[in-house]
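>>> Here's my sequence, what's the structure:
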Amino acid sequence: MDDKKQPIVIKKVVKGHAHHGGAWKVAYADFVTAMMAFFLLMWLLGSTTKPQRAGISDFFKHPSAIQGPGGASTSMIKLGGTQDMPTGPTQMHSIGGARAPTPEELEKAAQARDHQRMQTLEVELRKAIDRSQALRPFKDQLLIDITPEGLRIQIVDKENRPMFDLGSDILKSYAQTILEKIGDFLNHVPNKISITGHTDAHLFLNADMSNWELSTERANAARRALIAGDMDKTKVARIVGLGDTVLFDKKNPLAAVNRRISIIVLNKQTEAAMAKGDAYVSGATSKPAVSAPTPAAGGGAAVAHPEISAPPAGSAANPTVTPHT
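Below you'll find the model as predicted:
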């Protein structure tokens, strides 16, 4: 037996701290995001006016996409809310030493944004028409373009396919459907609208009736059809009858295309001018959406009582008295 003792080995185990994981990173990121949002809110409250803050609030309360005649839109149309908020180089307050923009620069930037909104609305409307089974067959009678007043939608007559009964303001069933579908689309746009009636140069055999009355009555009939399509009646800012003073096809005053209804989604500049009482004449200043002669400018408007307004000399320039169509 060996008397030597075996050496005693002491094993010392050092326990480390438990691993905390990455949960703290998520919490910290949330904290930083909340602080950024808080400071952004403080900046917005200090650099915007009360109407602008109301617009921002309304934008986040109603973020849904605009519904068109063919269903929900695939993108947002930024037409309201922050429309007057200066961005980029035209910020209202100086940041980092940059100078504050002049009122003229702010106005120019606001007009540029408004024009961009009209272009976006035009794209969305064309998509809605393509998606709508009710509107697609009549695409050749729907002309869309942008004018100095806003986005113009023209519904024109076609040979053997008129919008109204002969010499009256009674809409054909297909025209009623078109206007109702457009009314549903326009109800989701915050802008007000203008409706203008146009006729061709045929003369009435009845001396008590003229193209002034007919164009105004047809514009009002279009208003009723738009409202029947669930458009808010308060969106209508103006009803105008121009008779045959603004022909679409000046080379052929009797052409069917001259008989049309023009609906303009008014831009903010035009709305402001109308609020001040400034006069505008719809449909007389811009290039048509198809290759046709540009409508003549300068026609007088018969708005409230066209029967007491004599048309300019030569406005109904057809030398032969023919039944009105």
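>>> Could you use CA atoms for every contact and neighbour count after this?
OK.
>>> all strands for the stretch 1-150 of the chain, in order.
Secondary structure of the stretch 1-150 of the chain (DSSP state E, counting those that start in this stretch): strands at 67-68, 71-72, 142-147, 150-156.
>>> Please convert these to a markdown table, extending it with mean neighbour count and distance to Leu171.
Listed next are these as a markdown table, based on neighbours: other Cα atoms under 10 Å; distance: least, Cα to Cα, whole Å:
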| stretch | mean neighbour count | distance to Leu171 |
| --- | --- | --- |
| strand 67-68 | 22 | 22 |
| strand 71-72 | 12 | 25 |
| strand 142-147 | 19 | 16 |
| strand 150-156 | 24 | 12 |
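>>> Quick one, which of those strands gets closest to Phe185.
Phe185 lies closest, by Cα to Cα, to one member of the strands of the stretch 1-150 of the chain: strand 67-68, at 4.6 Å.
>>> What is the closest one packed up against?
With contacts taken as 3 or more Cα pairs under 8 Å, 6 or more residues apart in numbering; DSSP states H and E, strand 67-68 sits against helix 103-131, helix 173-186.
>>> Just the buried positions in the last one, please.
It refers to helix 173-186. 174-186 (16 or more other Cα atoms under 10 Å).
>>> circling back to that earlier point, so which of the helices and strands packed on strand 67-68 comes closest to Gly55?
Comparing those by Cα to Cα, helix 103-131 comes nearest, at 14.6 Å.
>>> And for Leu166, the neighbour number?
12 (other Cα atoms under 10 Å).
>>> typo on my end, Gln133
12.
>>> picking that back up, can you tell me which two in the buried residues of helix 173-186 are farthest apart?
Tyr174 and Leu186 (18.5 Å).
>>> would you list every one of the helices in this protein?
23-47, 50-61, 103-131, 173-186, 211-228, 268-275 (DSSP state H).
>>> here's the other one to compare against:
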Amino acid sequence: MSRKKKHEHVNHERWLVSYADFITLLFAFFVVLFASSQSDRKKQAQVAAAMQTAFTPLGSFEAHAKTPPLEQAPSAATVTRPAALAMPFPQIGQLTPEREMEDRLTRLIKEAGARLPAGSVTTRVVPEGLAISLHEIGFFASGSAEVRNESIPILTKLAETIPNAPLRVEGHTDNMPIHTAQFSSNWELSTARASAIARLLLERGSIRPANVSASGYAEYHPVASNATVEGRSQNRRVDIILLRDREASR
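Just a heads-up that it's a prediction; the model follows:
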């Protein structure tokens, strides 16, 4: 007796499994796109911050473009363009203005080296620009704001070398107190020395007075420790700072 064949039940809804898989993959795809867009925005902000940090010390961006917006305002209809560069990037063998000024100053010091004690003039790069330090040993007597006669020739050459651009003259002292008939504290002494150097630069060079400012900081901006004789000697100085930013001179 033959067995009756059972008829298999045909599932007409198996397409729903494939459709559900497709919808799941499509959802995952859009999730990945959304995550990528958010990641790219963060990377864009990081790259912009890194570029700003790298270029700002060189003065490559204009002052009004220090924080370029990453997105346009909703009402803006124009396309934002990169800020123009204030100076070209230094090529191989080409010196930056700070380095060129240092080289010119080094040659100037060598020419007049016999007139000043060793270490009378030093240079260093500071955030505001190039700082030329005139130390007391070569330019002033102890406790005095009168410029030594033997330092006048190098100050004259320095005034002729410095470009007609914004600069700040800063007077500094060590932490040893002073109280004389002329100066009641280091504030007065540092300010008088800065004013004396600024006046001489204006008289001997072609710098416009509007580009020059002078101030005294007493003992509160040391470059070395006041615990040693050598450190105090380095702190007794007048700094001529060639400024990158015109606003810094105000």
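>>> rewinding a little: hey, which of the helices of the first structure is tucked in deepest?
Compared across the helices of the first structure, helix 211-228 shows the largest average neighbour count, a mean of 24 (mean count of other Cα atoms under 10 Å).
>>> For the strands of the stretch 1-150 of the first structure, give me CSV that also has distance to Leu242 of the first structure.
Shown next, in CSV, are the strands of the stretch 1-150 of the first structure (distance: least, Cα to Cα, whole Å):
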stretch, distance to Leu242 of the first structure
strand 67-68, 29
strand 71-72, 34
strand 142-147, 17
strand 150-156, 14
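>>> quick one: the equivalent of Gly229 of the first structure over in the second structure from Ala192 of the second structure, how far?
Aligned by TM-score structural alignment, Gly229 of the first structure pairs with Arg204 of the second structure. Distance, Arg204 of the second structure to Ala192 of the second structure, using Cα to Cα, to the nearest Å: 18 Å.
>>> Over to Val229 of the second structure?
For Val229 of the second structure relative to Ala192 of the second structure (Cα to Cα), the value is 23 Å.
>>> Please apply the same query to Asn211 of the second structure.
For Asn211 of the second structure, the distance to Ala192 of the second structure - Cα to Cα - is 19 Å.
>>> and the top helix by length along the second structure, which stretch of the first structure?
In the second structure, assigned by DSSP H, the helix with the most residues is helix 15-55. Across the first structure, nothing matches helix 15-55 of the second structure (TM-score structural alignment).
>>> rewinding a little: surely the match of Gly229 of the first structure and Thr156 touch.
Yes. With contacts counted by Cα atoms under 8 Å, Arg204 of the second structure reaches Thr156, the gap being 5.5 Å.
>>> Look at the match of Gly229 of the first structure and say how many residues are nearby.
Arg204 of the second structure: 16 neighbours (other Cα under 10 Å).
>>> need the contact list for Arg152 of the first structure.
Counting by Cα atoms under 8 Å, 6 or more residues apart in numbering, Arg152 of the first structure makes contact with Leu143, Ile144, Asp145, Ile146, Ser262, Ile263, Ile264, Val265, Gly283.
>>> tell me which of these are still there in the second structure?
Counting by both residues aligned by TM-score structural alignment, their matches' Cα atoms under 8 Å, the members of the contacts of Arg152 of the first structure that carry over to the second structure are Ile144, Asp145, Ile146, Ser262, Ile263, Ile264, Val265.
>>> how about the second one, what's its partner in the second structure?
When the two structures are superposed using TM-score structural alignment, Asp145 of the first structure falls opposite Arg124 in the second structure.
>>> Distance-wise, check the nearest residue to its match once chain neighbours are set aside relative to Ser195 of the second structure.
Distances taken as Cα to Cα, 6 or more residues apart in numbering put Ala131 closest to Arg124 of the second structure, at 5.4 Å, once the chain neighbours are dropped. Separation of Ala131 of the second structure from Ser195 of the second structure (Cα to Cα) stands at 17 Å.
>>> Kindly report the same for Gly216 of the second structure.
From Gly216 of the second structure to Ser195 of the second structure the distance is 9 Å (Cα to Cα).
>>> for Ala210 of the second structure, same thing?
Taken as Cα to Cα, the span from Ala210 of the second structure to Ser195 of the second structure is 14 Å.
>>> for Leu33 of the second structure, same thing?
For Leu33 of the second structure, the distance to Ser195 of the second structure - Cα to Cα - is 63 Å.
>>> now do Ala248 of the second structure
Applying Cα to Cα to Ala248 of the second structure and Ser195 of the second structure gives a distance of 18 Å.
>>> The first structure: which residue goes with Ala112 of the second structure?
Match for Ala112 of the second structure (TM-score structural alignment): Gln133.
>>> is it true that Ser144 of the second structure touches Leu189?
Yes. Look at Ser144 of the second structure against Leu189 with Cα under 8 Å: they come within range, at 7.4 Å.
>>> what's the neighbour count on Asp200 of the first structure?
28.
>>> quick one, what contacts it?
Gly243, Asp244, Leu247, Pro253, Leu254, Ala255, Ala256, Asn258, Arg259.
>>> now the second structure: which of those residues match?
Counting by both residues aligned by TM-score structural alignment, their matches' Cα under 8 Å, the second structure reproduces these contacts from those: Gly243, Asp244, Leu247, Ala255, Ala256, Asn258, Arg259.
>>> Could you dump those residues into JSON lines with neighbour count added?
Converted to JSON lines, these look like this (neighbours: other Cα atoms under 10 Å):
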{"residue": "Gly243", "neighbour count": "30"}
{"residue": "Asp244", "neighbour count": "27"}
{"residue": "Leu247", "neighbour count": "30"}
{"residue": "Ala255", "neighbour count": "19"}
{"residue": "Ala256", "neighbour count": "20"}
{"residue": "Asn258", "neighbour count": "24"}
{"residue": "Arg259", "neighbour count": "27"}
